[in-house]
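>>> Using only what follows, build the 3D model:
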Amino acid sequence: MVDALKNTYTLSELLAVLGLARSSYFYHRARLLVADKYAGARRVIAEIFEVNHRCYGYRRIRAALGRQKVFISEKVVRRLMRRKG
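Next up, the predicted model:
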């Protein structure tokens, strides 16, 4: 919303109306430009899950990833699987 109205109003006016700190605005803007560092892992996790008839949990998925030389923390695998549903 801020980026859309930035041509009409100044950035400081928009941030004041929204009650958003300047640093928060630039932090979130930078986060949108960063590529997803787990994109490849997400694809491999989905592939393993489908090949195994949607029966594998995060522990078996992590073991299968290790066999494919993709080393990711157990917590990260759990989080990626939870977000994917």
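>>> from here on, contacts and neighbour counts on C-alpha atoms
Will do.
>>> Point to the residue nearest the middle of this protein.
By C-alpha atoms, centre = their mean, the mean C-alpha position of the chain lies nearest to residue 36, the distance being 5.8 Å.
>>> Can you tell me the element that residue falls in?
Using DSSP states H and E, no element contains residue 36; it sits outside every helix and strand.
>>> same check, this time on residue 78
Secondary structure from DSSP H and E places residue 78 in helix 74-84.
>>> And the contacts of that helix?
Helix 74-84 is contacted by residues 42, 45, 58-59, 61-62 when judged by C-alpha atoms under 8 Å, 6 or more residues apart in numbering.
>>> Now for the residue nearest to the centre of the chain: which residues touch it?
By C-alpha under 8 Å, 6+ apart, residue 36 has no neighbours at all.
>>> Now the second one, please; I'll put the structures next to each other:
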Amino acid sequence: MSTKYELIDAEKAHHAVVDMCAWLRVSRSGFYERRSRPLSATAERRERLKPMTEAVFAANHDTYGYRRVHAVLARSAEDASPELVRQLMRELGLEPVQPRHPQTAPITFTVSRPQRPTAHRLHRTVSLRPGRAYTRHRRAGAERRLGYPPRRPPQQRRRDPGSGRG
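Now for the predicted structure:
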């Protein structure tokens, strides 16, 4: 409802208040009553926090974002949520500027001879079934299982002659 009243207040120089109230389906008495109403407690608090937010922002060379501004206000015993500080900074047009580090000289690398391929370049893992992975050697085309112990023939249990079991 307040946005409708704000629109009427902004456009009253171009159109009649009676017509705009009819177009927006609000009462004239509500419009005039709202104009004479004092600020709410929330609006007063926001107006009180705006200069504090600007002061903290300016004191830190325009680099603090809403989280740091909120931390400074919280340390000074001001009760404001991070979201409120973010909204106030947006309304005031305060956008932090990140400090830039000086440019260093570019690092150049020279290679005296071409590098030989290493083992991690020669192999790739191929998943054929869930839970099993195979490695293919690029040069030889050989396959080797990964993730499982090597296959061994089953061992026969040796019986202890002194255990009494036949």
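>>> Superposed, what's their TM-score?
The TM-score (TM-score structural alignment, normalised by the length of the first structure) is 0.69; 74 aligned residues with a C-alpha RMSD of 2.8 Å.
>>> ChimeraX command to pick out the buried ones of the contacts of helix 74-84 of the first structure?
Of these, the buried ones can be selected in ChimeraX as follows, counting by 16 or more other C-alpha atoms under 10 Å:
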select :45,58,61,62
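>>> Next, give me the two most distant ones among the contacts of helix 74-84 of the first structure.
For those, the farthest-apart pair by C-alpha to C-alpha is 42 and 59; their separation is 15.1 Å.
>>> The second structure: matching residues for stretch 59-74 of the first structure?
Alignment of stretch 59-74 of the first structure against the second structure: residues 67-82, by TM-score structural alignment.
>>> Among the contacts of helix 74-84 of the first structure, which ones are in helices?
42, 45, 58-59, 61-62 (DSSP state H).
>>> so where do the helices sit in the second structure?
Going by DSSP H, the second structure shows helices at 2-11, 17-24, 28-36, 41-59, 66-75, 82-92, 119-122.
>>> Would you enumerate the residues in contact with residue 5 of the first structure?
Here residue 5 of the first structure is in contact with residue 14 (criterion: C-alpha under 8 Å, 6+ apart).
>>> what's the closest of the helices of the second structure to residue 129 of the second structure?
Nearest to residue 129 of the second structure, of the helices of the second structure and by C-alpha to C-alpha, is helix 119-122 at 21.9 Å.
>>> matching residues in the first structure for that closest one?
Helix 119-122 of the second structure covers no residues of the first structure once aligned (TM-score structural alignment).
>>> Check which helices and strands that helix is in contact with.
Helix 119-122 of the second structure is packed against no helix or strand, with contacts defined by 3 or more C-alpha pairs under 8 Å, 6 or more residues apart in numbering; DSSP states H and E.
>>> Give the buried residues for it.
So for helix 119-122 of the second structure, nothing qualifies as buried (16+ other C-alpha under 10 Å).
>>> again with stretch 45-55 of the second structure
Buried residues in stretch 45-55 of the second structure (16+ other C-alpha under 10 Å): 46, 49, 53-54.
>>> next one: stretch 60-70 of the first structure
61-62, 64-65.
>>> Off-centre distance for that stretch?
Here stretch 60-70 of the first structure is found 20 Å from its chain centre; the criterion is C-alpha atoms, centre = their mean, to the nearest Å.
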